[in-house]
Structures are given as C-alpha cells and as structure tokens.
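Colleague: sequence and predicted structure, then a few things I'm wondering about:
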Amino acid sequence: MPITKSQLHKVMHERKSVRKYDASFKIPQEQLEELLVEATSAPSSSNLQPWRFLVIQDDAVKKELRTIANNQEQVETASAIIAVLGDTKMYENAEAVYTKNFELGYINETTKDFMINNSYKLYAQLPQETLTNIVTFDAGLISMQIMLLAKEMGYDTVPMGGFSKEAFAKHFDLADHIVPVILIAIGKAAAPAYNSSRIELNNIAKFI
C-alpha cells in the first residue's frame, strides 16, 4: 500500500536550517519548557536520559556565546539557543529512573532491581571516551525531536556543531561530566532557508 503523507511527513519536509532570525521576536519561556518536555520522549541508551539543557535567552549572554560559536550570526539573533549537553554520569540516575517506572507499573520489581544494578555495573566502568560517545548519540536523537517539534509549533531552528566545546564548558562552568554536544538556535525566521538536495537512495542504501 502507498504511504499516506501525514502531518509528521509535512513537518519533516518543511523543516529547514534557518540562519536569519527576527532579533526582536522572543519565544515565551513556557513554550520553550513545553518543547523540551515533549522532546524528552526520545529514546536513550538504557533509558538513562543523559541529555541536559542550557537554554540561553539573555541577549548579553548570547553575544558572549557568539564569540565561542565561530561568530555565527544566528547565535545572537535567534530568540534562544538551546545547548544540548550530555551527562556522562547518567548511570547515577538509574535508581530514580527505574524506581519511577516501577511505581508507574511499567516494570516489575525484579526488573527494576536488575536494571538499576546492571546500569551501574555496565556504565560506571566504561572509559570516558565511550561514555561521551553514548551521550553524544543520545543527544543527537533528542536534538532532532526538538527541531521537529519546534517546526510544528511554528518556529524555525538550525543545529550548530561549529563551536568550541572546551571554551563553552569553561565559559558556563560545566562540571567535568557534562559534555557540550550541539547548539540549536530557535526563533522566528527573518528570511527563508535555502533548499537543499539529497543523495539518491541507491547511492546510500543496499538491500540484501
């Protein structure tokens, strides 16, 4: 049967990376909070939800951030910058995560205890590089949800990996276990984004 084009399909194809924003437009904080709550439905490794967010709305702070982010204009003109961070000590939240799942009736007590113990046993002994890779992967999953949800709410976004992560961590005094992953500018477009082509499927996929 042919695939019916849904609202999700529409949002996916209307979402473009916008770099020109109306600097006078401000998204209410309540809407930013709602956006992040909805985005946390994203999957994550062992459901440990390692994403953390620093939402920068203050104009002076955005101006400071612009120097860290390769002088990208949208850092200063977007309504907000959502910095998506990863917590490499996410396994320390295992007890809270799985206890809540148990209380909500999603898992039984045996599964709860197993998952708590297994999370500590597995993740606590991993090298920092491996933990960073895990939280970076999970941050990517939630970042895409943030951008799609933002578009559905009528806002535009652009993801930015072009910034000094070391300078960001130092400037915002991040703990050693909090890893900057991506910056997402969000706001009201002042100019349309460029369209972009995609590589043909037969050049990127093989079915066996």
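Modeller: Sure thing, it's come through.

Colleague: use CA for all of it now, contacts and neighbours both
Modeller: Will do.

Colleague: run a quick neighbour tally on residue 29.
Modeller: 12 (other C-alpha atoms under 10 Å).

Colleague: kindly report the same for residue 196.
Modeller: Residue 196: 7 surrounding residues under other C-alpha under 10 Å.

Colleague: flag every buried residue along the lengthiest helix in the chain.
Modeller: Scanning the chain for the helix with the most residues, using DSSP state H, yields helix 128-152. Residues 131-132, 134-143, 145-152 are the ones in helix 128-152 that count as buried (16 or more other C-alpha atoms under 10 Å).

Colleague: same check, this time on stretch 56-70
Modeller: 56-57, 59, 62-63, 65-69.

Colleague: residues in contact with it?
Modeller: Contact with stretch 56-70 is made by 72-73, 75-76, 79-83, 162-164, 167-168, as judged by C-alpha atoms under 8 Å, 6 or more residues apart in numbering.

Colleague: show me which of those are buried.
Modeller: 72, 75-76, 79-83, 163, 168.

Colleague: and which of the buried residues of stretch 56-70 is nearest to residue 26?
Modeller: For the buried residues of stretch 56-70, the closest approach to residue 26 (C-alpha to C-alpha) belongs to residue 57, at 8.5 Å.

Colleague: distance of the closest one relative to residue 80?
Modeller: As judged by C-alpha to C-alpha, to the nearest Å, residue 57 and residue 80 stand 5 Å apart.

Colleague: same deal with residue 191?
Modeller: 17 Å.

Colleague: on contacts alone, who are the packing partners of the longest strand along the chain?
Modeller: Using DSSP state E to define each element, the chain has its longest strand at strand 178-187. Here strand 178-187 touches strand 80-87, helix 128-152, strand 156-160, helix 165-171, going by 3 or more C-alpha pairs under 8 Å, 6 or more residues apart in numbering; DSSP states H and E.

Colleague: and here's the other structure:
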Amino acid sequence: METTVDKKNVRDYYSVVRERRSVRHYDPSVKISREELTEMLEEAVLAPSSSNLQPWRFLVIDEQPLKEKLLPIAYNQQQVVDAAAVIAVLGDKNAYLQADAIYQSAVDAGYMDEERKQLLVGNALRGYERIGEEGRKDVVLIDGGLVSLQFMLSAKARGYDTVPMAGYNAQQFREAFDIPDSYATVMLIAVGKASQPGHPTTRLPIEAVTFWNRLETK
C-alpha cells in the first residue's frame, strides 16, 4: 500500500544526508553544551539494535586536557583537540545480560506482556551465550555503526559537523581511558563547527553496487 509523506520532512532529510561531510578542520572557539550533546545522543540511541539490547556506550571527551591526552593516541589528528568534543563509541559485549531489565521496561510501558518478555529474555540469553564473545563483538560493532551514523546525522541537522575516526591506537586508548575488556571499541567521532568545509566526494553509481535478486560479480 502506498503512503504519502510530508514533503517538508523529506526535503529536510535530503539536505542533512546530502550536506553531511567528514570535517577535519574545526573552530576551537565553538563549544557545545553537555545538554545539547546529550540531546544528540538521545536522538542517536533511537537507532535499531540487535534484539533491542542497545549495547552502545559513549565516552564523551570534552575537557581540553583529556583531548590533549587523546591527541597522540589518535596519531596527532588536529580535530581531536579543536573539535568541541570527541565521542568514543563503545560496544558492551555483555549487554545481553541486561535483557531482563530492558524487556521489563517494555512490559511497564505496555508494549509487551510478561509471557512475551520471558520468551525474549530466554532467547537472548541462550543465543548470545551460544555465539560466544567474538560473535557478540560482531553484533555490537554493527549496532555501534548504526548509532554512530545516527549521531552524525543528528549533529548535522543541528548545524554541527562531524568526522568518524578509526585512525587511533585502540590499545593505547583502552589503557589511557580505562576501557574494560568487555567493551569493544567502535570508533571516535569528533563533533563541532567546521573552520573549513569538508571537501566534496563522489560515490560509485548505484548500478555498480546494487543487485536485484541475485548477486552478479565479474
């Protein structure tokens, strides 16, 4: 069944996704309040996650001495110290152990009954135990990617800029910021206001990356 959509919302969405750039040069004088960063994270966590277990965890680094501490760990990328904050996106590989509390909140909200809750809790505990730590790491990396992009789009919608960063020494980061072994490191995201716009990029034509019903490779 076809549905109609609000054209204003579609235009707003188009402007956000089409204007987002990976920005590496930030105005160090621009600050973002913790209240607004929290609002962006609240919007980000509306992203989907496996079994709704929401394994993402965020370490928000907005104090200048800590950004300076992070700088060499991130291979001296200047955006680390010039951006308003750096969000370290982490994934809790043991998030499935909170299944009971998560599904209980759905019961309390009237979204499911107790019988359904018990079924889902049992499935989560058995399933995530079965796949082991490496399997759980794969899951939280996927979920971490989803929440990261949603954060970046939320930031852009508010007029801020971001850059996702995989270029850092994960082990040194763990040691410097006391990241427990049960957390996977997903990425760092610098967020602030661009001092130079991100450069435009090209994309492969959609025909080169899309297949219908069967994969055709050469």
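Modeller: Done, it's in. Predicted, not measured: the structure shown is a model, and the values here were computed from it.

Colleague: how many neighbouring residues does residue 84 of structure 1 have?
Modeller: Residue 84 of structure 1 has 21 nearby residues by other C-alpha under 10 Å.

Colleague: now swap in the one 4 residues further on and tell me
Modeller: Burial measure for residue 88 of structure 1: 25 neighbouring residues, criterion other C-alpha under 10 Å.

Colleague: can you check residue 12 of structure 2 too?
Modeller: Residue 12 of structure 2: 11 neighbours (other C-alpha under 10 Å).

Colleague: that one -> structure 1?
Modeller: Correspondence of residue 12 of structure 2 to structure 1, assessed by TM-score structural alignment: residue 7.

Colleague: then residue 191 of structure 2?
Modeller: Using TM-score structural alignment as the criterion, the counterpart of residue 191 of structure 2 in structure 1 is residue 186.

Colleague: in contact with its match, which residues are there?
Modeller: Here residue 186 of structure 1 is in contact with 78-82, 150, 155-158 (criterion: C-alpha under 8 Å, 6+ apart).

Colleague: stretch 25-44 of structure 2 maps to which residues in structure 1?
Modeller: Stretch 25-44 of structure 2 covers residues 20-39 of structure 1 once aligned (TM-score structural alignment).

Colleague: pull the residues that contact the matching stretch.
Modeller: Against stretch 20-39 of structure 1 from outside (C-alpha under 8 Å, 6+ apart): 73-74, 76-80, 142, 145-146, 149-150, 187-193.

Colleague: and with 10 Å instead?
Modeller: For stretch 20-39 of structure 1, the external contacting residues (C-alpha atoms under 10 Å, 6 or more residues apart in numbering) are 53, 55, 57, 59, 73-80, 82, 141-150, 153, 155-158, 185-193.

Colleague: roughly how far out does that stretch sit from the chain middle?
Modeller: What separates the centre of stretch 20-39 of structure 1 from the centre of its chain is 14 Å, taken as C-alpha atoms, centre = their mean, to the nearest Å.

Colleague: what comes up buried for it?
Modeller: 20-21, 23, 32, 35-36, 39.

Colleague: quick one: which of the residues you listed sit in helices?
Modeller: Counted as lying in helices by DSSP H, out of the buried residues of stretch 20-39 of structure 1, are 32, 35-36, 39.

Colleague: in structure 1, what residue corresponds to residue 125 of structure 2?
Modeller: Match for residue 125 of structure 2 (TM-score structural alignment): residue 120.

Colleague: check the secondary structure at its match for me.
Modeller: What DSSP: H, G, I helix; E, B strand; the rest coil gives for residue 120 of structure 1 is helix.

Colleague: contact partners for the residue lying closest to it once chain neighbours are set aside?
Modeller: In space, and not counting its chain neighbours, residue 120 of structure 1 is closest to residue 91: 5.9 Å by C-alpha to C-alpha, 6 or more residues apart in numbering. Contact partners of residue 91 of structure 1, counting by C-alpha under 10 Å, 6+ apart, are 46-50, 97, 116-124.

Colleague: quick one: buried ones out of those?
Modeller: 48-50, 97, 116, 119-120, 123-124.

Colleague: now the two most distant members of these.
Modeller: Once C-alpha to C-alpha is applied, those give 97 and 124 as the farthest pair, at 16.2 Å.

Colleague: show me what contacts the residue nearest the centre of structure 2?
Modeller: Against the mean C-alpha coordinate of structure 2, by C-alpha atoms, centre = their mean, the closest residue is residue 148 at 1.8 Å. The contact partners of residue 148 of structure 2, taken as C-alpha under 10 Å, 6+ apart, are 41, 44-45, 47, 56, 87-90, 142, 154, 164, 186-189.
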